[in-house]
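Chemist: here is a sequence together with a model predicted from it:
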Amino acid sequence: MAWFILAIAGVLEVVWAFSMKKSAGFTLLTPTLVTFLAAAASFILLSLSMRTLPLGTAYTIWTGIGAIGAFAVGVAVLGEAVTPGRLIAAVLIISGIVVMKMSEG
């Protein structure tokens, strides 16, 4: 169950990052509210997952999901550039997540 909670926390990290971008520096009410609610929920779920998962594993995977998710949303929704360097970075992040998960004792 901790892994499922951690995955939801990671998805919520992507939600708050995207809504923060759409908030125009916290000048638009709805995306600002979504940002703060999603961030709070993400932190709460992360803390719940850490009841059973190691700190290093949970935090690394949470930030990795957020980084890759934000990159994907940026490309798919916001039209951000896909460059070889950004793709290599994404692959390295995913590789790190896989190794961290496989190394969890």
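Modeler: Received, thanks. Since the model is a prediction, treat every value here as computed from it, not as a measurement.
Chemist: please count neighbours and contacts with C-alpha atoms only from this point.
Modeler: OK.
Chemist: from residue 97, how far out is the residue nearest the centre of the chain?
Modeler: What sits nearest the mean C-alpha location of the chain, by C-alpha atoms, centre = their mean, is residue 66, with 1.5 Å. Note on residue 66: its distance to residue 97, by C-alpha to C-alpha, to the nearest Å, is 11 Å.
Chemist: can you pull out the helices in this structure?
Modeler: According to DSSP state H, the chain carries its helices in the segments 2-22, 29-49, 55-76, 84-103.
Chemist: and among the ones you listed, the most buried is which?
Modeler: Comparing these by mean neighbour count (mean count of other C-alpha atoms under 10 Å), helix 2-22 comes out on top with a mean of 21.
Chemist: which other helices and strands contact it?
Modeler: helix 29-49, helix 55-76 (3 or more C-alpha pairs under 8 Å, 6 or more residues apart in numbering; DSSP states H and E).
Chemist: second one coming, line it up with the first:
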Amino acid sequence: MNISVFPFNVTINAIDKIKQLVIKKKNLQLKLRIYITGGGCGGFQYGFKLEKYINKDDIYIQQSGIEIIIDPISSQYLIGGKIDYKENLEGSKFIVINPNAQTTCGCGLSFSI
């Protein structure tokens, strides 16, 4: 586990939603994993899931009572980024504001570099 300072920000909305999800699952050991996979309409796609365990090479971010983990391959695409949580008429979702993305799709879940 890499506990160094990683240049990635988390908004208040995202922090609040992560806390709500962890409480709803009744497991305070859960962390939000952010990962990137190939696919999606933009080439790469963001993924989010709650996990209990941290792998030895994961990037570990702790902020305002929440924990986020990012695998080393995904971390190279997320440097300098930010996670937010939005609720509107279209629904609710985590979104990543990624300064490394050359293009993003309309859904906000995929991007290309």
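Modeler: Cool, the structure landed. Please read these numbers as outputs of a predicted model, since none were measured by experiment.
Chemist: please state their TM-score.
Modeler: The TM-score (TM-score structural alignment, normalised by the length of structure 1) is 0.28; 55 aligned residues with a C-alpha RMSD of 4.5 Å.
Chemist: mind putting the helices and strands packed on helix 2-22 of structure 1 into JSON lines with distance to residue 16 of structure 1?
Modeler: JSON lines is the format used below for these (distance: least, C-alpha to C-alpha, whole Å):
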{"stretch": "helix 29-49", "distance to residue 16 of structure 1": "4"}
{"stretch": "helix 55-76", "distance to residue 16 of structure 1": "9"}
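Chemist: quick one: which of those is nearest residue 84 of structure 1?
Modeler: helix 55-76 (13.2 Å; C-alpha to C-alpha).
Chemist: for that closest one, what is the distance to the chain centroid?
Modeler: Mean-position distance between helix 55-76 of structure 1 and its chain equals 4 Å (C-alpha atoms, centre = their mean, to the nearest Å).
Chemist: ok, stretch 12-25 of structure 1 next?
Modeler: When C-alpha coordinates are averaged (C-alpha atoms, centre = their mean), stretch 12-25 of structure 1 and its chain have centres 11 Å apart.
Chemist: stretch 7-17 of structure 1 now?
Modeler: The gap between the average C-alpha position of stretch 7-17 of structure 1 and the chain average comes to 5 Å, counting by C-alpha atoms, centre = their mean.
Chemist: residue 74 of structure 2: what secondary structure?
Modeler: Classification of residue 74 of structure 2 by DSSP: H, G, I helix; E, B strand; the rest coil places it in helix.
Chemist: ok, it - contacts?
Modeler: Shown in contact with residue 74 of structure 2 (C-alpha atoms under 8 Å, 6 or more residues apart in numbering): 34, 35, 36.
Chemist: nearest to residue 92 of structure 2 among those?
Modeler: The shortest approach to residue 92 of structure 2 among those belongs to residue 34, at 16.7 Å (C-alpha to C-alpha).
Chemist: list the contacts for that closest one?
Modeler: Taking C-alpha under 8 Å, 6+ apart as the contact definition, residue 34 of structure 2 lies against 46, 47, 48, 49, 68, 69, 70, 71, 74.
Chemist: helix, strand or coil: sort out the first one for me.
Modeler: Put plainly, it is residue 46 of structure 2. Under three-state DSSP, the three-state class of residue 46 of structure 2 is strand.
Chemist: ok, it - contacts?
Modeler: Shown here is residue 46 of structure 2, whose contacts under the criterion C-alpha under 8 Å, 6+ apart are 34, 35, 36, 37, 96, 109, 110.
Chemist: narrow those to those that are buried.
Modeler: Neighbour-count burial (16 or more other C-alpha atoms under 10 Å) is assigned, among the contacts of residue 46 of structure 2, to 34, 35, 36, 96, 109, 110.
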